[in-house]
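Engineer: How does the following fold in three dimensions:
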Amino acid sequence: MTVLKLGTRGSPLALVQANMVKDALAAAHDIACEIHIIRTTGDRVQDRALAEIGGKALWTKELDRALLDGEIDLAVHSMKDVETIRPDSIVIAAMLKRADVRDRLVGADSLAAIREHGVVGTSSPRRRAQVLRARPDVSVVLFRGNVDTRLAKLAAGEADATLLAAAGLDRLGRDDIGTALAVEEMLPAPAQGAVGIECRADDAMTAALLAALDHQATSRAVRSERAFLAALDATCHSPIAALATIADDVVTLRAELLSEDGGEHVAGDASGPDGETLARDLASALFERATPAIRAGFGG
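Structural biologist: This next block holds a predicted model:
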């Protein structure tokens, strides 16, 4: 039996997602996987925002090194944590079917229900800007760490509320935690809810095996959202939201750009058969309408 070495971060959620891929490979090909835990800089440094210490590469660079050095054959990622521009030597070979894309608010039943001048904990520039746009009276403090770490900070009174991805909570069996916010109220991060699998670009055998796991609608939607990010030269500092959906072979992309303090924003949508082309067109249109305060967060 073929045995593949699967690399993953060691957080509880990352291990759940790694085992999802392991089980899917076993079901599709009767292939076994050895799970190799790779500790990343993003896991080690928890007291600063990612944007201050190197961005999304802190979740991937150690896994990239292990992959390119042949220590692992494939790497499993939460797609929203993967940099927009990847090395040519690595390919995103498959994505599992996307889960719930929404954010969950924990500590209050709604954004309106957070106490006046309350405190919200998050490390996400998008969530920070969206919360401040809806509730300019609140303060936002840095919350980093895995789900249990952030829930413990909330329980300790470091904030009145926090936001977590519904997909992660569901995968951890914690679907009873928090209140899901409609995408009309809080548009999610690009690629939220999607799990991606990467392999070396020259490893045709592994790429072919992973192709059987690819959920085409998810891949098409997420690649459209990532094309939107790329067109804007967005970084971890950029308050940006985007969600692509597919119906009758037509891609509809909704997106929002915000200023850091949430005081200004532009939003729009576009539909068409080619998600990556419409993503670039929508990015150009929104950037053209954006104020200087919004443009400051993007390369354009």
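Engineer: going forward, measure contacts between C-alpha atoms and count neighbours the same way
Structural biologist: Fine.
Engineer: Mind jotting down where the helices sit in the stretch 1-150 of the chain?
Structural biologist: Applying DSSP state H, counting those that start in this stretch to the stretch 1-150 of the chain gives helices spanning 12-29, 41-44, 50-53, 57-68, 125-134, 147-155.
Engineer: Show me what the fifth one packs onto, helices and strands only.
Structural biologist: For helix 125-134, the helices and strands in contact under the criterion 3 or more CA pairs under 8 Å, 6 or more residues apart in numbering; DSSP states H and E are strand 250-258.
Engineer: Another for comparison:
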Amino acid sequence: MKLTTAISLLLVTSASAFAPSTPSTSSTRSTALFMAEDGEVQPLRIGTRGSPLAMAQAFETRKRLQEIFPELTEDGAIEICVMKTQGDMILDKSLMELGGKGLFTKELDVALLGDEVDICVHSMKDVPTWLPDGTILPCNLPREDTNDAFISRDGSITTIEQLPDNSVIGTASLRRQAQLMAKNPTLQCVNFRGNVQTRLRKLEDGVVDATLLAIAGLKRMGMDGCATSVLDWEEMLPAVAQGAIGIQCRSDDERSLKYIEALNHPDTKACVDCERAFLEALDGNCKTPIAGQARIVDGKIAFRGLIAMPDGSQKFETTSEGEIADAHSIGKAAGEELKAQAGDKFFEMMVEMSPQQVLGQITK
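Structural biologist: The predicted structure follows:
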């Protein structure tokens, strides 16, 4: 699929199928309502960001709920509440400069705790390892492919190794930057933010030579044909929780818990719990490139993780395996192992580095 065709297709999709109907000051909501058991009108309100990918994930959640619970197929039984987050609104700075963690979830957390929504649908890689008091995240939907897609401008370059020296790569991810520069230190990584269609348009306009996106997001929007190639873990280890959708609710909301617990995919939940325990053990700040992935192999959980300097000059890796029931402890132990390997000086350097030293490039 050509990039121009893909961009046009996504713009049409986001303008129609994903567009809620009634605007309000804090969110945009459909008018759907249903009658609860106590006789009061009460829809199941799904909180989401408004990007095409976030909307696709919210509609996937609605579809799965309706497949299991007949009462949710009634007209107006589910309401979609769309909210803008700080991460969506500020696009001229890197996530690291803005504070990193929670930029795509904070406004949804506030809406959840304020009883404006009942559940929130998240890309799990955007969710901090801590959750606000009074909320839980008990559900992960079946995971999509976790790998990264490599997209070059004309499709003639299909691997990182084929990139000429001094090629310009658009990425907002320090994880990707570190792994790219570990392969070729001459590559120039520029901060590249915005939704998928914005990034693809910049690529086609020649702002950069190539970019990387999660193949999961492209698949969910029917745009995986844009990928020049899909990188395996040896080429580019994905982010913690990449490709996973999580659903959050208030911890005392029994009605919402009943619904979302029925959607949980145990193997995905185990892998995501393992990866998030790894990240939590490292306590990586937003300047630290961290990658971690777990998968179920022959009834066991197999984990691989790495941390690196932003310029790829240092990289520490680990692998481990164990029982699925021990997913959290496996991830935690892997994080502690890498923390010991890297040493205190490594993390002290990360804290001391300015955003300019970490990124070393201008925003494109």
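Engineer: And the TM-score between these chains?
Structural biologist: Comparison of the two superposed chains (TM-score structural alignment, normalised by the length of structure 1) gives a TM-score of 0.96, and 299 aligned residues with a CA RMSD of 1.5 Å.
Engineer: just so I know, which of the helices of the stretch 1-150 of structure 1 lies nearest residue 297 of structure 1?
Structural biologist: With CA to CA as the measure, helix 125-134 is the member of these nearest residue 297 of structure 1 (10.0 Å).
Engineer: average gap between the closest one and structure 2?
Structural biologist: Once the two are superposed, helix 125-134 of structure 1 sits an average of 0.6 Å from its aligned residues in structure 2 (mean CA distance after the TM-score superposition for structure 1).
Engineer: next one: stretch 278-289 of structure 1
Structural biologist: Looks like 1.4 Å for stretch 278-289 of structure 1 (mean CA distance after the TM-score superposition for structure 1).
Engineer: Structure 2: matching residues for that stretch?
Structural biologist: Under TM-score structural alignment, stretch 278-289 of structure 1 corresponds to residues 330-341 of structure 2.
Engineer: Need the residues that contact that stretch.
Structural biologist: Stretch 330-341 of structure 2 is contacted by residues 273-282, 303, 305-307, 316-322 when judged by CA atoms under 8 Å, 6 or more residues apart in numbering.
Engineer: Go through these and flag which are in helices.
Structural biologist: Counted as lying in helices by DSSP state H, out of these, are 273-282.
Engineer: Return the member of those residues nearest to residue 232 of structure 2.
Structural biologist: residue 275 (17.7 Å).
Engineer: and the closest one, what pairs with it in structure 1?
Structural biologist: Counting by TM-score structural alignment, the partner of residue 275 of structure 2 is residue 225.
Engineer: What's the separation between the residue lying closest to that match once chain neighbours are set aside and residue 241 of structure 1?
Structural biologist: The spatially closest residue to residue 225 of structure 1, leaving aside those adjacent along the chain, is residue 190, at 5.4 Å (CA to CA, 6 or more residues apart in numbering). Per CA to CA, to the nearest Å, residue 190 of structure 1 is found 6 Å from residue 241 of structure 1.
Engineer: Residue 118 of structure 1 too?
Structural biologist: Residue 118 of structure 1 is 24 Å from residue 241 of structure 1, where distance means CA to CA.
Engineer: The counterpart of residue 291 of structure 2 in structure 1: how many residues sit nearby?
Structural biologist: Aligned by TM-score structural alignment, residue 291 of structure 2 pairs with residue 241 of structure 1. By other CA atoms under 10 Å, 24 other residues sit near residue 241 of structure 1.
Engineer: Now do the helix or strand containing residue 241 of structure 1: distance to the chain's middle.
Structural biologist: Assigned by DSSP states H and E, residue 241 of structure 1 belongs to strand 240-247. Between the centre of strand 240-247 of structure 1 and the centre of its chain there are 13 Å (CA atoms, centre = their mean, to the nearest Å).
Engineer: ok, and for that strand, which residues are buried?
Structural biologist: With burial defined by 16 or more other CA atoms under 10 Å, the residues of strand 240-247 of structure 1 counted as buried are 240-246.
Engineer: Hmm, residue 178 of structure 1 is touching residue 103, no?
Structural biologist: No - contact criterion CA atoms under 8 Å: residue 178 of structure 1 and residue 103 do not qualify, at 9.1 Å.
Engineer: between these two, which one's more packed in?
Structural biologist: residue 103 (28 against 21).
Engineer: Trace the more buried one over to structure 2, please.
Structural biologist: Under TM-score structural alignment, residue 103 of structure 1 pairs with residue 148 in structure 2.
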